[in-house]
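S.K.: next one to model:
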Amino acid sequence: MNVLAIDSSNLVMGVAVATEQKVLGELTTNSRKNHSERLMPAIAQLLEAVALKPADIDRIAVAEGPGSYTGLRIGATIAKMMAWTLKKELVGVSSLEVVAQNGRYFDGYIAPFFDARRGQVFAGLYENNNGNVVQSVPDRLLQIEDWIVELSKLGKPVLFLSNDLEKWEDLLQTQSYAVLGESTQNVPRAAELARIGARKEPVLDIHHFLPAYLRLAEAEAKWLAKQER
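M.R.: This next block holds a predicted model:
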């Protein structure tokens, strides 16, 4: 099975093509550039590089969030469009679960997170189970101070993984249980997204697939606040 993986959920943009046994190709960037302009050309470039046509893809795996509202919409829209027009399977995978794979062999908890501004983070908690990363609690949005207190009660080392680690590094280093990921561990890999996506059940209704925003877009939140006054 050929799996095309698409991740534009945060600053990192990644695409990969893989089978269940082999990574055929992967492209990753980590810079502030417009995903809406770069994602489709990156997919086309990668497919050409691995000598595959869009019709050769069997399944599309997309990072479904949490993350950037705009980035999630871009990735989900392209993945849905391709799955529908090519009549291929579509699978959504937690963006935090993808990052957590970089701590697969850590002896303790794995805590991937994305900065969500205003002192908040999109956070997940995972564990290594014989080399498999399993979710301990659902992904959520919360204040990082509350998260730190919660994790301090677990009684195990916690590996923090995030492309936004630098922003919270000083605070996390004060925690005795905290282990900070290396630079290569903090970047989500589209090849891991493809691997996970190959194992999950595809969505039943492509048209109604939605990203996991975990919160309203800022404009929507302001509109609702006005209605409640």
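S.K.: from here on, just use CA atoms for contacts and neighbour counts.
M.R.: Will do.
S.K.: which residues touch the residue nearest in space to the middle of the chain?
M.R.: What sits nearest the mean C-alpha location of the chain, by Cα atoms, centre = their mean, is Ser95, with 1.6 Å. Neighbouring residues of Ser95 by Cα atoms under 8 Å, 6 or more residues apart in numbering: 7, 9, 63-67.
S.K.: please provide the structure for the following sequence as well, for comparison with the first:
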Amino acid sequence: MLLAIETSSLVSSVALLHDDTLRAELTIQARLTHSEQLMPHIADMLDKASVKKSQIDGVAVAVGPGSFTGLRIGLATAKGLSFAWNVPIVGVTTPVSLAWNFVGVSDRICTLIDAQKGNVYAGVYRWDRTKLTTEKEIYIAPRTEVLDTLEREGQPVVFCGDGSLKGRRDIEGRSPLFRMAPPTMV
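M.R.: The predicted model follows:
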């Protein structure tokens, strides 16, 4: 069983994956910091899913880009659990993990992670049947510059990530080719 940890934004998420089945998931955006809520969420999820620590075979953790403090807390927690439970650990790039929510979508997927002061970490992806392809590697730029470039390219784009939520008005009013991901997939 795999324990997954995501703390790269204000949203904290933990999940358990057994074989190809999502066994449990807890995603929350609260006023508490990741340092206050991450370990209690992991313990609560394991308890509610009736999973013992000894059943965990590995830990996956978001490696960003994103909130420095959030990433540091998630990585330190994952490393500590991996060491304590003597299981392997693997890092997962946040934009790639977001793009995986869109299996089967024919539009381009633009992940926008807030980088503060109007900047975003952007990545552009597309699904080719069952394979996720990277069209633009993760880069940092002003959100308006990313939108200008995608608009000029003239292809349908679905936006996700906390940077898209911050720029929702700009995105929705910009082009009929642009659309926001459903709230459960942002």
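S.K.: buried among the contacts of Ser95 of structure 1? Need that as a selection in PyMOL.
M.R.: In PyMOL, a selection of the buried entries from the contacts of Ser95 of structure 1 looks like this (16 or more other Cα atoms under 10 Å):
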select buried, resi 7+9+63+64+65+66+67
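S.K.: would you turn the contacts of Ser95 of structure 1 into CSV with secondary structure and distance to Glu192 of structure 1?
M.R.: Below are these laid out as CSV (DSSP: H, G, I helix; E, B strand; the rest coil; distance: Cα to Cα, whole Å):
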residue, secondary structure, distance to Glu192 of structure 1
Asp7, strand, 11
Ser9, coil, 15
Ala63, strand, 11
Glu64, coil, 14
Gly65, coil, 15
Pro66, coil, 17
Gly67, coil, 17
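S.K.: determine which two of the contacts of Ser95 of structure 1 are furthest apart.
M.R.: Asp7 and Pro66 (11.3 Å; Cα to Cα).
S.K.: distance of Val87 of structure 2 from Thr93 of structure 2?
M.R.: 20 Å (Cα to Cα, to the nearest Å).
S.K.: same question but for Arg152 of structure 2, I mixed them up
M.R.: Taken as Cα to Cα, the span from Arg152 of structure 2 to Thr93 of structure 2 is 27 Å.
S.K.: between these two, which one's more packed in?
M.R.: Neighbours were counted for Arg152 of structure 2 and for Thr93 using other Cα atoms under 10 Å; Thr93 has more, 15 against 8.
S.K.: which position in structure 1 pairs with that one?
M.R.: The pairwise alignment with structure 1 assigns Thr93 of structure 2 to Ser94, based on TM-score structural alignment.
S.K.: tell me the first helix or strand C-terminal of the lengthiest strand in structure 1.
M.R.: The longest strand of structure 1 (DSSP state E) is strand 132-143. Once the chain leaves strand 132-143 of structure 1, the next helix or strand it forms, by DSSP states H and E, is helix 144-152.
S.K.: what's the average distance of that following helix to structure 2?
M.R.: Comparison of helix 144-152 of structure 1 with structure 2 after fitting gives an average deviation of 1.8 Å (mean Cα distance after the TM-score superposition for structure 1).
S.K.: post-alignment, the next helix or strand after that helix versus structure 2, mean distance?
M.R.: Next along the chain after helix 144-152 of structure 1, taking DSSP H and E as the criterion, comes strand 158-161. Compared with structure 2 after the fit, strand 158-161 of structure 1 shows a mean deviation of 0.8 Å (mean Cα distance after the TM-score superposition for structure 1).
S.K.: what comes up buried for the next helix or strand after strand 158-161 of structure 1?
M.R.: Sequence-wise, the next helix or strand downstream of strand 158-161 of structure 1 (DSSP H and E) is helix 165-172. Across helix 165-172 of structure 1, burial judged by 16+ other Cα under 10 Å covers 165, 172.
S.K.: show me what the top helix by length along structure 2 is packed up against.
M.R.: For structure 2, the helix with the greatest residue count under DSSP state H is helix 68-85. If you count contacts as 3 or more Cα pairs under 8 Å, 6 or more residues apart in numbering; DSSP states H and E, helix 68-85 of structure 2 packs onto strand 2-6, helix 34-48, strand 58-62, strand 89-92.
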